[in-house]
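Visitor: structure of the sequence below:
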Amino acid sequence: MKKIINNPADVVTDALRGLAAAHPALLRVTRDPAVVAWAGSPVAGKVAVISGGGSGHEPLHTGFVGPGMLDAACPGAVFTSPTPDQVQAAAAQVDGGAGVLLLVKNYTGDVLNFETAAEFLDNTRTVLIDDDVAVQDSSFTAGRRGVGATVLVEKIAGAAAAAGADLDTCARLAEAVVAGARSMGLALTAPTVPHVGSPSFVLPEDEVEVGIGIHGEPGRRREPLTDASALVAALLEPILDDLPFVAGDEVLLFTNSMGGTPLLELYLAHGIAEELLAARGITVIRRLVGPYVTSLDMQGISLTLLRLDPALTDLWDAPVHTAALRWGM
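Guide: Below is the predicted model of the structure:
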């Protein structure tokens, strides 16, 4: 294992220290329990939007804290759910009196710990994110996993909250994004968790794992490594069939690096996906390309499609200022 770390047990704590140093005007970082909050929170009368999950997926979630997106994020240990006390501490820091929206990826630990925290909080709504079409069940989840759509939910719900929407409206919009988004990913290599020191699974040099999760979970199947056009089609076809997406739809296409895929390959894949969608009569009107939901050092990509309407498009376009995503400010 070659990584730029000190003690593997201190990776998350050390990274949070660096995050605080890099963004002192934007973020307020506490480490006992670990919470990353927007420095401008709480805002009186504004719905507080909170998410979180295991570390190792950066910039998700801590990189999306700031105006127009999350009010706070709760980072767990690597690939490990945050604890209920982290969620409670985050709510105590950012609740402006209009309620708290909890955005939770559908992994068993995340769901249980956010539910436990919600029992001790007033005026909360929880939205589960379950956009992964690769599996219906796994050892990590009860039902579909929450993956790439998480970024889109956080952005759109965060924009609604920033615009003054009430808690029910923010939750309804988050649920609309979940309902209209589908994702799938593939891996060329497995991630290496620092405290484990070896890859999560063994993948021969001439094979790819199709349908992987963001914690190094194995996928639907293994296939021989082939060209980019075939790989992108293998991801896009199940996504299109699942909702289904149809000719005339206007969509947001999110092409995501799993952490180890260079932008050269990512843009190549994105271009192929746009061509395939155009051939189906589906119009891409918004795009996001980059390493936004990663799995440590995994080489691979995921694709996410969100069916848009004017309201969701306006909220996507609304100003945002976070460490990892910013426009309009």
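Visitor: C-alpha only now, for contacts and for neighbours.
Guide: Will do.
Visitor: leaving out chain neighbours, which residue sits closest to the residue of the chain most remote from its centre?
Guide: Computed with C-alpha atoms, centre = their mean, the maximum C-alpha offset from the centroid of the chain is found at Asp206, amounting to 28.7 Å. Leaving aside its sequence neighbours, Asp206 sits nearest to Leu225 (C-alpha to C-alpha, 6 or more residues apart in numbering; 5.3 Å).
Visitor: the one you found is in contact with Pro204, isn't it?
Guide: No. If you go by C-alpha atoms under 8 Å, Leu225 and Pro204 don't touch, sitting 9.6 Å apart.
Visitor: now the strands for the stretch 101-250 of the chain?
Guide: Ranges of strands in the stretch 101-250 of the chain, per DSSP state E, counting those that start in this stretch, are 124-129, 181-187, 207-210, 221-224, 250-257.
Visitor: so which of these is the most packed in?
Guide: Across these, averaging neighbours per residue (mean count of other C-alpha atoms under 10 Å) puts strand 181-187 on top, at a mean of 29.
Visitor: neighbouring contacts of that one?
Guide: Strand 181-187 is contacted by residues 131-134, 147-149, 208-213, 219, 235-236, 238-239, 242-243, 258, 298-307 when judged by C-alpha atoms under 8 Å, 6 or more residues apart in numbering.
Visitor: following up with a second sequence; could you model it the same way so I can compare the two?
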Amino acid sequence: MKQLINKVENIVEEQISGMALAHPELQYNAHPRYLIGPSSSEKVALISGGGSGHEPLHIGFIGQGMLTAACPGEIFTSPTPDQMYECAKAVNNQAGILFLIKNYTGDVLNFETAVELLHSDGIAVGSVLIDDDVAVKDSIYTAGRRGVAATVLVEKIVGAAAQRGYSLTQCEILARRVNNAARSFGVALSACTVPAAGKPSFILEDDIVEFGVGIHGEPGIERKAYTDLDSLIEQMFAEIKDCPEYTRILQQWDRETGQWLKNPVTIEPFVANEQYIVLVNGFGGTPESQLYGAYAKLTECCAQANFKIARQLVGNYCTALNMQGLSITLLKADAEILALWDDPVNTPALRWGC
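Guide: Predicted coordinates for the structure are as follows:
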């Protein structure tokens, strides 16, 4: 399949080099690979990362009011511990480092290693795991629920908090609260094409969708018959709205003891008469016009359920290369979360109030 690339082994290097040239406010370090933006010695440094192929996540969200830096791995491959470690040291300040980690096995293990190395260096560091996908509990990439598009919301809200001067502990608590209040669900109409493979990662018939797909094309709940957009959005919304109470294991780095703690946390169902931030997110191969059609139906679903849409975002923010499809994310939001969402942000891929 034709793609705008040169050699497969150079894809990430060339694309990130180009991004740094297009956005000279970003500083690109090639070995190990990371990008950092303008930083302040007075605020918590937020670092995220993961496999490339999900752009603009994460590298497009570096800047005022969001991430301090990001560590991109190869396509759909976790960054390595040395990337995270060296990146953190490059932006280290007295306010501390907070890693925001999507729940994928490779990402988790490598970020954990970086946390332990930084702690041994005497650097104040914390980490928060994002696992908002309610489609499946476990997958071929994860133990537990997958981290998907709510990552964008966490990075924006916690980034605003750091910009305001929240402490490392306050940013950690807020990030976990936002994650626990967010739920996502995705569907694919067709698969993405990983450049190294040169062909779609799976085949769907014209009248079939992968219902509950992951952002690497991982299987969902089932392959479901597709009839029309409105019916599909209704089915996706029902999965989010009707998801029952469940328990997740909170893994937290204890800076006092230098140990990982694991505690159960109860995630409560969504309820009516609450305010929600809504994200309709494209997977890279879906026209934005179709995403707006999906949002139109989603507003009807929310109104019928008495979910009050307080803020909305529609577009391609957490993609899967060229996969056709979309995800829906709902975040139950209180006054603090809404105020932080409204704060100015100035990054390559998200910008308002500046």
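Visitor: picking up where we left off before, the strands of the stretch 101-250 of structure 1: which one's closest to Ala92 of structure 1?
Guide: With distances scored as C-alpha to C-alpha, the stretch of the strands of the stretch 101-250 of structure 1 nearest to Ala92 of structure 1 is strand 124-129 (12.4 Å).
Visitor: would you mind getting the average deviation of that closest one from structure 2?
Guide: For strand 124-129 of structure 1, the mean deviation from structure 2 after alignment is 0.5 Å (mean C-alpha distance after the TM-score superposition for structure 1).
Visitor: can you give me the offset of that strand from its chain's centre?
Guide: Its chain's C-alpha centre and that of strand 124-129 of structure 1 lie 14 Å apart, by C-alpha atoms, centre = their mean, to the nearest Å.
Visitor: between strand 181-187 and it, find me the angle.
Guide: 50 degrees (axes from the mean of the first three to the mean of the last three C-alpha atoms, to 10 degrees).
Visitor: before we move on, back to that, run a quick check on the residue farthest from the centre of structure 1 versus Arg222, I expect a contact.
Guide: No. Asp206 of structure 1 lies out of contact with Arg222 (C-alpha under 8 Å); the separation is 10.1 Å.
Visitor: and the residue farthest from the centre of structure 1, how far from Arg220 of structure 1?
Guide: Using C-alpha to C-alpha, to the nearest Å, one gets 17 Å for the distance from Asp206 of structure 1 to Arg220 of structure 1.
Visitor: ranges for the helices of the stretch 201-350 of structure 2?
Guide: Assigned by DSSP state H, counting those that start in this stretch, the stretch 201-350 of structure 2 shows helices spanning 229-241, 288-305, 335-342.
Visitor: whoops, I mixed them up, the stretch 51-200 of structure 2
Guide: 81-91, 105-120, 150-164, 168-180.
Visitor: so which of those helices gets nearest Thr247 of structure 2?
Guide: Across these, Thr247 of structure 2 has its closest neighbour in helix 168-180 (10.4 Å, C-alpha to C-alpha).
Visitor: which parts of that closest one are buried?
Guide: Going by neighbour count (16 or more other C-alpha atoms under 10 Å), the buried part of helix 168-180 of structure 2 is 168, 171-172, 174-176, 178-180.
Visitor: how about stretch 45-60 of structure 1, aligned to which bit of structure 2?
Guide: Alignment of stretch 45-60 of structure 1 against structure 2: residues 42-57, by TM-score structural alignment.
Visitor: the closest residue to Asp131 of structure 2 other than its chain neighbours: neighbour count?
Guide: Once flanking residues are discounted, Asp131 of structure 2 sits nearest to Gly147: 4.0 Å by C-alpha to C-alpha, 6+ apart. Counted with other C-alpha atoms under 10 Å, residues neighbouring Gly147 of structure 2 total 23.
Visitor: how about Gly147 of structure 2, what does it touch?
Guide: Contacts of Gly147 of structure 2 were listed using C-alpha under 8 Å, 6+ apart, and they are 101-104, 129-133.
Visitor: His23 of structure 1 contacts Ala323, correct?
Guide: Yes. With contact defined as C-alpha under 8 Å, His23 of structure 1 and Ala323 form a contacting pair (7.3 Å).
Visitor: ok, now how distant is the residue most central in space within structure 2 from Met1 of structure 2?
Guide: Centrality entry for structure 2: nearest residue to the mean C-alpha point is Thr151, 2.6 Å, by C-alpha atoms, centre = their mean. Distance of Thr151 of structure 2 to Met1 of structure 2, computed by C-alpha to C-alpha: 30 Å.
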